[in-house]
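> Provided below are the primary sequence and the corresponding predicted coordinates.
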Amino acid sequence: MGMTMTQKILAKHAGLDHVEAGQLIEGKLDLVLGNDITAPVAITEFDKAGLTRVFDKDKIAIVLDHSTPCKDIKSAQLCATARDFAKRFEITHFFDVGQMGVEHALLPEKGLVAPGEAVIGADSHTCTYGALGAFSTGVGSTDMAAGMATGLAWFKVPSAIRVTLKGKLQPYVSGKDLVLHLIGMIGVDGALYQSLEFAGEGVAELSMDDRFTISNMAIEAGAKNGIFPVDEKTRAYLDGRVTRAWEAVEPDPDAVYDREVVIELNELQPTVALPHLPSNTRTVDQVAGTPIQQVVIGSCTNGRLEDMRQAAAVLKGRKVHKDVRCIVFPATQQIMLDAMAEGLIQIFIEAGAAVSTPTCGPCLGGHMGVLSDGERAISTTNRNFVGRMGPVDSEIILASPAVAAASAVAGCVADPRKLD
């Protein structure tokens, strides 16, 4: 019986020739990640257990991105805890204000993840790195503490769903539309503790930024991880970023999948997820005209350079509606610089949008974009749960950068293909 991509990576890191779905293993880790919300909890447990060393200061990353620059006293205290730990153990990959970015955009950009590697992070969207052909998954802060000390984690080997992609995306349709469509098809628990493994000729049509977006939201379908095969686009992205040796994996021809989902890319339409679940999807034409008060463009899902370009292409020469607040968050300092060099930041500002430092900020209702009572936002983030971005009666509609930008101009949910 053959193995999937995920199973092969886990087998290698456990020192085994073969693993099967449901098997419990202990695997070596290539990277352990935490942020300003989760790392302090892990550090508290680390110290409480009397641990005095980390397994490898070069294989731990701490990124202060959720509530930084600090919004209040509590967030400042959490960041101070993380800073002290990073200094104490000379953590190589510590990213503070001025150097940080949204963690799941920053780590691939810095070359900290490569194909075939095993990564855990005390953040549920750690599954993002599957875009690079790595096994990556979110864990709790206690597991992060143990990982930092031992370089090990236990896993139950997941079974897999094969997602076969065919055709080519149409204009104004992106990876965000694809993953929302997929979650709408299978539900928020449709891949519970399974690996979403993407395959088919349609993979080659997706940009790396598309793949990061799709892998990022694998967790929104309940998946343990999402993973893409390594191809020429992957290698081009890694070139100059990753200098260490890495080894990609491919699924065995007789790999076992619980089921197959086939998606025709050419049939996809701009898609949104209505409150209060990522699976509550509609094509944008079905809900066009729904009033909004705020637009958020950014996050670990859609804050990369390609996302900035898509939003700017819609906003260029247009103005944000007078009744709408549009906030743009490039996901890293480098993306900010690149967007400036391409004139995208100027387009945003001239359109009437506010451009912010890289931060998770409004995505989790942290800061720099919290909603008020009864307000509705359309956002390129990944979750639209009750109270996620403000009061319990506020609402979030998830969308692509193009749809979000078109909606900012129209003052309501709008189709970028039909914008006047």
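Perfect, thanks for sending it.
> from now on I want contacts and neighbour counts done on CA atoms only, so please keep to that.
Fine.
> A helix includes Leu165, no?
No. Counting by DSSP: H, G, I helix; E, B strand; the rest coil, one finds Leu165 to be strand, located in no helix.
> let me see the contact set for the closest residue in space to it that isn't next to it in sequence.
Spatially, and ignoring its direct neighbours in sequence, Leu165 is nearest to Gly202 (4.5 Å; C-alpha to C-alpha, 6 or more residues apart in numbering). Counting by C-alpha atoms under 8 Å, 6 or more residues apart in numbering, Gly202 touches 164-168, 265.
> could you dump those residues to CSV with distance to Gly190 and neighbour count?
Listed next are these as CSV, based on distance: C-alpha to C-alpha, whole Å; neighbours: other C-alpha atoms under 10 Å:
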residue, distance to Gly190, neighbour count
Thr164, 16, 17
Leu165, 18, 22
Lys166, 21, 19
Gly167, 24, 16
Lys168, 25, 18
Leu265, 20, 22
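> next one for the comparison:
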Amino acid sequence: MKQTIAEKIISRHTGKSVRAGDVVIVPVDGVMATDATAPFAIQALRGMGGKKIWDRTRVSLVIDHASPAPNETIANLHRLMRDFACEMGCRLYDVGLGICHQLMIENTHVRPGDVFLGADSHSTTYGAINALGVGIGSTDAAAVMLTGKTWLKVPQTIQVTLCGELHRGVTVKDVMLRLVKEIGSMGANYQAIEFTGETVRSLSLASRIVLANMSAEMGAKAALVDPSGLELWYLFEPIHPDAGAEYVRRLTFDVSTLRPQIARPHTPENVVPIDEVIGTRIHYAFIGSCTNARLEDLHAAAQVLRGRKIADGVRLIIAPASRNVFNEALRDGTIQILSEAGATFITSGCGPCVGSHLGIPGDGEVVISSANRNFRGRMGNPKALVYLASPAVVAASALAGEIAEPD
């Protein structure tokens, strides 16, 4: 039987050949929960009578959503996670170390071919390195912590072929915004997306992460990026689909025709070419999130802002994906360029993206963000207007005081 990447990975883990639609029990390679989900998972685990976890080396807790704690209530949730990690001997990433998905890849907790579960909707991110990353709820996370297994309905797969060369000022973020518009917010519901094509094979790891991460905005259960051309800091065995594998849908997109894209309020699928919103006044520019906060993204912003100052009346807030990313940007001078341009750096974490801590916009303020979602209230204020764009467009807009192109 010819198989997709998702079918192959699940088959290897279950020890039997599976196809889309099968319901299976799958051993997993790791599970992760954040301060937005881990406290509920710990409570659920206790409710199940759990006294220990299945493998302390495969369980990770990350404090990244409201970090450092903004109030007493959240401080006590963080303490609960620290106490649990100490008791169980599992891994804990504390305040400032980074965003959960970045840390799982950066520290090699998830590897190509793995089945890795995260109690966060953007766990599709792990498909960037040829792993099956699946988002789960807190109760499911508790069950996985106890058993090391989960159940899955093997997803159907949509194949997306990207061809052509990106023009100057256009990035993979623009590609994904356009795809979210084309496929729709529920267009890939409980399906896997396989990205392939000549464009994909030349992408950096950071850009591949954007593809896998934003597949969640289409409802995808998982996203698998063609491992051809993938460069990691360790050896791995790539998993490719079989020729003749069955896909529920095939799409081909020529990226060479693409202009910078903007998602207007209040949904990631409300996407238009930048020409339709250029000149829109902004108050707040944000570079961060699990989508676009890596060194590549900071370099793109620094290229725009080198030797310049952001506009009066605009604040530019940057949350690097991890402390390691921040330190790399510090060593190569990127932080100095951005700081001298007027950027403010905050703790590596998810706070502004979800509106849980740091960088909440005011009523009526217009925000341009490199994050993945702009639902009403997403950044903490339902009376704010949030636009989504690439880091280069965010930087250019901060410079101009209005939505602007990097060029």
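The structure has been received and is ready for your questions. Since this is a predicted model, take the numbers as computed values, not measurements.
> quick check: TM-score for this pair?
For this chain pair, the superposition-based TM-score is 0.98 by TM-score structural alignment, normalised by the length of the second structure; 407 aligned residues with a C-alpha RMSD of 1.1 Å.
> picking up where we left off before, what do we get in the second structure for the residue nearest to Leu165 of the first structure?
By TM-score structural alignment, Gly202 of the first structure lines up with Thr199 in the second structure.
> so which of the contacts of Gly202 of the first structure is the closest to Gly140 of the first structure?
Thr164 (31.0 Å; C-alpha to C-alpha).
> how far away is the residue mapped onto the closest one from the second structure from Asp226 of the second structure?
By TM-score structural alignment, Thr164 of the first structure lines up with Thr161 in the second structure. To Asp226 of the second structure, Thr161 of the second structure is 10 Å away according to C-alpha to C-alpha, to the nearest Å.
> please apply the same query to Thr199 of the second structure.
10 Å.
> ok, now Gly133 of the second structure?
Taking C-alpha to C-alpha, one finds Gly133 of the second structure at 14 Å from Asp226 of the second structure.
> more crowded one of the two?
Gly133 (31 against 25; other C-alpha atoms under 10 Å).
> give the aligned equivalent of that one in the first structure.
Mapped onto the first structure by TM-score structural alignment, Gly133 of the second structure lines up with Ser136.
> circling back to that earlier point, what touches both of Thr161 and Asp226 of the second structure?
195-196.
> check which helix or strand Ile25 of the first structure maps to.
strand 24-28 (DSSP states H and E).
> how about the helices in the stretch 301-407 of the second structure?
With helices called from DSSP state H, counting those that start in this stretch, the stretch 301-407 of the second structure shows them at 323-331, 334-341, 351-354, 391-400.
> again, but for the stretch 1-150 of the second structure
Counting by DSSP H, counting those that start in this stretch, the helices of the stretch 1-150 of the second structure are 5-14, 38-47, 72-88, 100-106, 138-147.
> off-centre distance for the longest one?
Put plainly, it is helix 72-88 of the second structure. 25 Å (C-alpha atoms, centre = their mean, to the nearest Å).
> how big's the offset between it and the first structure?
Compared with the first structure after fitting, helix 72-88 of the second structure has a mean deviation of 0.8 Å; criterion: mean C-alpha distance after the TM-score superposition for the first structure.
> contacts for that helix?
Residues from elsewhere that reach helix 72-88 of the second structure (C-alpha under 8 Å, 6+ apart): 35, 38-39, 42, 52-53, 56, 61, 63, 66, 69, 91-92.
> same thing with stretch 281-295 of the first structure?
Looking at what lies outside stretch 281-295 of the first structure - C-alpha under 8 Å, 6+ apart - the contacts are 180-181, 184, 269-274, 323-327, 371, 375-379, 403-405, 407-408, 411-415.
> in the second structure, which residues correspond to it?
Going by TM-score structural alignment: stretch 281-295 of the first structure matches residues 271-285.
> return the residues in contact with Gly127 of the second structure.
With C-alpha under 8 Å, 6+ apart, Gly127 of the second structure has these contacts: 133, 209, 212, 222-225.
> 10 Å instead?
Applying C-alpha atoms under 10 Å, 6 or more residues apart in numbering, we find Gly127 of the second structure in contact with 6, 110-116, 133-134, 192-195, 208-209, 211-213, 215, 222-227.
> does the match of Gly133 of the second structure touch Phe155 like I think?
No. Ser136 of the first structure is beyond contact range of Phe155, at 11.4 Å (criterion: C-alpha atoms under 10 Å).
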